[in-house]
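*Asks:* Sequence plus predicted model, see below.
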Amino acid sequence: MTTTENTIESRQLVRANVWGQVAALSARGLTKVIRNGELVFAFVAPAFLAVCFYIPLRKVMDQYPGMDYGQFLMPIIVLQSVGFAASSAAMKASFDGKDGIHTRFRVLPMPSWVPMISRLVTNAALLAVSLVCALVACLIIGWRPADGALGVLLVFAISGLIGILLALVADGIGLNAGSPQATSQAMSLPTLILGMLSTGFVPVERFPSWIQPFVRNQPISQFVDVIRGADQGALSWGLVQPSVYWCLGLFAVAMGLLAMDRRRMSA
């Protein structure tokens, strides 16, 4: 066997070993998700959110002509489920950091990106379950896909992209936060405040005039508008453009947080 053939074979073995590491760590993460009950909560949380918001507000909102509140509520239920998956990602990263697992991974013979990709696989699986359960819960409260199967696929794809970006941001927060408690506050408070001050629960016209510009332009409202547009088959560049910029911003924040963690651990 020539030197070139030996080199090619060595690279193939290294590549196979790396993806084997990704598979092993991903399986570890998924097992932990099941064991900790997060998968069960991914089923329960969307239904709980749908019931808690739909029942108290439906009678009030149905007084407005032409409003089907189950249809109106779908995007925010989906985004709240996405937020749950992101919070779970942050807490997993934080607890692993507290237990010293990230430090042990760094001294093992594996590329530095392997643990991050494995966490992303785990988070994506939990996100997919959360989204499916959210859409089922929305069907139960009266949502019906306005644009058929294509609309559902677009809703799922857009929500999934937002969820992956939020999971990356959450992963970075969990790695850099000093404790799981600090991680929980950093994830839950912004999500709660932005969710309540959004067009997900009530139209922007129902807010006081002085806060309407913030409500209209903040990221949750922009994501809600895009998901509604996808469901109704009414997407346009003018509707999608603000959300694209917010997604780019989330990606930049995620990369910054992950770079901060890498610098901190190498210092």
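*Replies:* All right, it came through fine.
*Asks:* Only C-alpha atoms from now on, for both contacts and neighbour counts.
*Replies:* Will do.
*Asks:* residue closest to the middle of this structure?
*Replies:* What sits nearest the mean C-alpha location of the chain, by CA atoms, centre = their mean, is Gly163, with 2.4 Å.
*Asks:* how about the nearest residue in space to it that is not next to it in sequence, what does it touch?
*Replies:* Nearest non-adjacent residue to Gly163, counting by CA to CA, 6 or more residues apart in numbering: Val82, 5.2 Å away. The neighbours of Val82, taking CA atoms under 8 Å, 6 or more residues apart in numbering as the test, are 127, 130-131, 159-160, 162-163, 166.
*Asks:* Which of those residues ranks first by neighbour count?
*Replies:* Comparing the contacts of Val82 by number of neighbours (other CA atoms under 10 Å), Ser130 comes first, having 29 neighbours.
*Asks:* Please list the outside residues in contact with the helix or strand hosting Lys59.
*Replies:* Element membership of Lys59, judged by DSSP states H and E, is helix 38-61. Applying CA under 8 Å, 6+ apart, the set of residues contacting helix 38-61 from outside is 33-34, 67, 69-70, 73, 77-78, 80-81, 84-85, 88, 126, 129-130, 133-134, 137-138, 141, 202.
*Asks:* Mind doing that once more with 7 Å?
*Replies:* 33, 69, 77, 81, 126, 129-130, 133-134, 137-138 (CA atoms under 7 Å, 6 or more residues apart in numbering).
*Asks:* Which pair of those residues spans the longest distance?
*Replies:* Using CA to CA, the two most remote members of these are Val33 and Tyr69, lying 33.1 Å apart.
*Asks:* And for Ser184, the neighbour number?
*Replies:* That count, for Ser184 with other CA under 10 Å as the rule, works out to 18.
*Asks:* measure it to Pro190 for me?
*Replies:* Separation of Ser184 from Pro190 (CA to CA, to the nearest Å) stands at 11 Å.
*Asks:* Quick check: which element contains the closest residue to Met74 other than its chain neighbours?
*Replies:* Distances taken as CA to CA, 6+ apart put Cys138 closest to Met74, at 5.7 Å, once the chain neighbours are dropped. Using DSSP H and E, the element containing Cys138 is helix 113-140.
*Asks:* want to compare, so here's the second one:
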Amino acid sequence: MTTTTLSPSRPVPSGPAPAAARPRKPFALVRHTAALTRRSLIKTWRTPEALIDVTLQPIIFLAIFVTIFGNAVAGSTSDYLLFLLPGILAQTIAQGAIAIGVNLNTDMEKGIFDRFKSLPIPRIAPLLGAVTGDVVRYVIVTVVTLATGYAMGFRIQTDVGQMLAGCLLAILFAVCLSWVSVWIGMIVRTSGSVQGIMFLLILPLSFGSNVFVQTGDLPGWMQGFVNVNPLTHLVESMRGLFLGTPMGNHVWWTLAWCVGLVAVFMPLALRAYKKKV
């Protein structure tokens, strides 16, 4: 009589399922980006001194330039304030985009992105979280600039809808410009280098524009650069939306610059980021 030997059943493996068998949760990029945006906001909340450039700077710029150049440029400080405020907002919000590159480069030096690399999150999430978290800085500089201008006598000449459209356009431009700062933050070795390079880029854009004087009052050789300067289009767009002056096609040019900045520098920033981590 033969006997049959039953083989023992294989134990069921315990622990997490393999990555291929795990169901992917929907909107992973959105969720991880939101979490990293929250991290960026917490950092900003805990270091309020990092907001000096978007709080005190527009106040100082408005007070100095209106007081010193108001009568010389426009004949009166009140008229020059109307002309200058959209330009100061554009200049300050563009300079506010420098900080994100400095902060990201500092995080890279501290090894924080090495920790992100070990997490099961999309590669782009840390960069998107930093960019979206920086929107708070742009909102702050917009509110501070308008509030300071209002205290000095500036008044919106259009309506609330156009005023909000002008503010949103400025914030959108700053978000798109921030990808330039992100890219530079990924390719240079120190945070001080990021600040120096970005300042050298923003400075000619600020003073080689119609922020402080009309384009026609500038030297002829300079007017060609001013006419294609993205800050010029942004400033003229805001002056039209705030004061009702003719805008022409400046809004469309500003939006085109926004698309171009993202299309060029976002892929460059992602490529540099992948090489770093």
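*Replies:* On my side now, so go ahead. All values reported here derive from a predicted model rather than from experimental measurement.
*Asks:* Quick TM-score on the pair, please.
*Replies:* The TM-score (TM-score structural alignment, normalised by the length of structure 1) is 0.85; 256 aligned residues with a CA RMSD of 2.6 Å.
*Asks:* ok so, going back, buried ones in the helix holding Lys59 of structure 1?
*Replies:* 38-39, 42-43, 45-47, 49-51, 54, 61 (16 or more other CA atoms under 10 Å).
*Asks:* Pick the one among those closest to Leu154 of structure 1.
*Replies:* Nearest to Leu154 of structure 1 among those, with distances taken as CA to CA, is Pro46, at 19.2 Å.
*Asks:* Structure 2: which residue goes with Val22 of structure 1?
*Replies:* Under the alignment (TM-score structural alignment), Val22 of structure 1 maps onto Thr33 of structure 2.
*Asks:* remind me, longest helix of structure 1?
*Replies:* Longest helix in structure 1, counting residues (DSSP state H): helix 3-35.
*Asks:* number of nearby residues for the counterpart of Ile211 of structure 1 in structure 2?
*Replies:* Per TM-score structural alignment, the equivalent position to Ile211 of structure 1 in structure 2 is Met222. Look at Met222 of structure 2: counted by other CA under 10 Å, it has 13 neighbours.
*Asks:* tell me which element Met222 of structure 2 falls in.
*Replies:* helix 220-228.
*Asks:* Buried residues of that helix, list them for me.
*Replies:* Those would be 223, 226, for helix 220-228 of structure 2 by 16+ other CA under 10 Å.
*Asks:* The following helix or strand past it to helix 220-228, inter-axis angle?
*Replies:* Following helix 220-228 of structure 2 in sequence order, the next helix or strand is helix 230-243 (DSSP H and E). Counting by axes from the mean of the first three to the mean of the last three CA atoms, to 10 degrees, helix 230-243 of structure 2 lies at 70 degrees to helix 220-228.
*Asks:* So which other helices or strands are in contact with helix 230-243 of structure 2?
*Replies:* On a contact count with 3 or more CA pairs under 7 Å, 6 or more residues apart in numbering; DSSP states H and E, helix 230-243 of structure 2 meets helix 77-96, helix 160-187, helix 250-276.
*Asks:* between the shortest one and helix 160-187, how many degrees?
*Replies:* Looking back up the chat, that one is helix 77-96 of structure 2. Using the same axes, to 10 degrees: helix 77-96 of structure 2 against helix 160-187 is 40 degrees.
*Asks:* surely Leu25 of structure 1 meets Ser118?
*Replies:* Yes - using CA atoms under 7 Å, Leu25 of structure 1 is in contact with Ser118, at 5.7 Å.
*Asks:* can you pull the contacts of the residue nearest to the centre of structure 1?
*Replies:* Residues in contact with Gly163 of structure 1 (CA under 7 Å, 6+ apart) are 82, 86, 127.
*Asks:* Let me know the helix or strand that the aligned partner of Ile197 of structure 2 in structure 1 is in.
*Replies:* Using TM-score structural alignment as the criterion, the counterpart of Ile197 of structure 2 in structure 1 is Ala186. Using DSSP H and E, Ala186 of structure 1 falls within helix 180-196.
*Asks:* next one: that helix to chain centre, how far?
*Replies:* 13 Å (CA atoms, centre = their mean, to the nearest Å).
*Asks:* Stretch 3-12 of structure 1 too?
*Replies:* Distance of stretch 3-12 of structure 1 from the chain centroid (CA atoms, centre = their mean) equals 40 Å.
*Asks:* And for stretch 102-120 of structure 1?
*Replies:* That offset, for stretch 102-120 of structure 1, works out to 21 Å (CA atoms, centre = their mean).
*Asks:* And stretch 87-98 of structure 1, by the same measure?
*Replies:* For stretch 87-98 of structure 1 - counting by CA atoms, centre = their mean - the centre lies 14 Å from the chain centre.
*Asks:* go on, stretch 81-92 of structure 2?
*Replies:* Counting by CA atoms, centre = their mean, stretch 81-92 of structure 2 comes out at 18 Å from the chain centroid.
*Asks:* and what of stretch 133-147 of structure 1?
*Replies:* 19 Å.
*Asks:* next one: stretch 124-142 of structure 1
*Replies:* Per CA atoms, centre = their mean, the centroid offset for stretch 124-142 of structure 1 relative to its chain is 13 Å.
*Asks:* Give the aligned range of it in structure 2.
*Replies:* Going by TM-score structural alignment: stretch 124-142 of structure 1 matches residues 135-153.
*Asks:* now do stretch 74-88 of structure 1
*Replies:* Using TM-score structural alignment, stretch 74-88 of structure 1 pairs with 85-99 in structure 2.
*Asks:* Mean deviation, stretch 177-184 of structure 2 versus structure 1?
*Replies:* Here the mean offset of stretch 177-184 of structure 2 against structure 1 after fitting is 1.9 Å, by mean CA distance after the TM-score superposition for structure 1.
*Asks:* and Arg115 of structure 2, how many residues sit next to it?
*Replies:* By other CA under 10 Å, the residues close to Arg115 of structure 2 number 9.
*Asks:* counterpart of it in structure 1?
*Replies:* Aligned partner of Arg115 of structure 2 by TM-score structural alignment: Arg104.
*Asks:* Any idea how many residues pack against the residue nearest to Pro246 of structure 2 when sequence neighbours are not counted?
*Replies:* Among residues not flanking Pro246 of structure 2 along the chain, Gly240 sits closest, at 5.7 Å (CA to CA, 6+ apart). Per other CA under 10 Å, the neighbour tally for Gly240 of structure 2 reads 22.
*Asks:* what's the counterpart of Gly240 of structure 2 in structure 1?
*Replies:* Match for Gly240 of structure 2 (TM-score structural alignment): Gly229.
*Asks:* correct me, but its match touches Gly238?
*Replies:* No - counting by CA under 7 Å, Gly229 of structure 1 stays clear of Gly238, with 11.1 Å between them.
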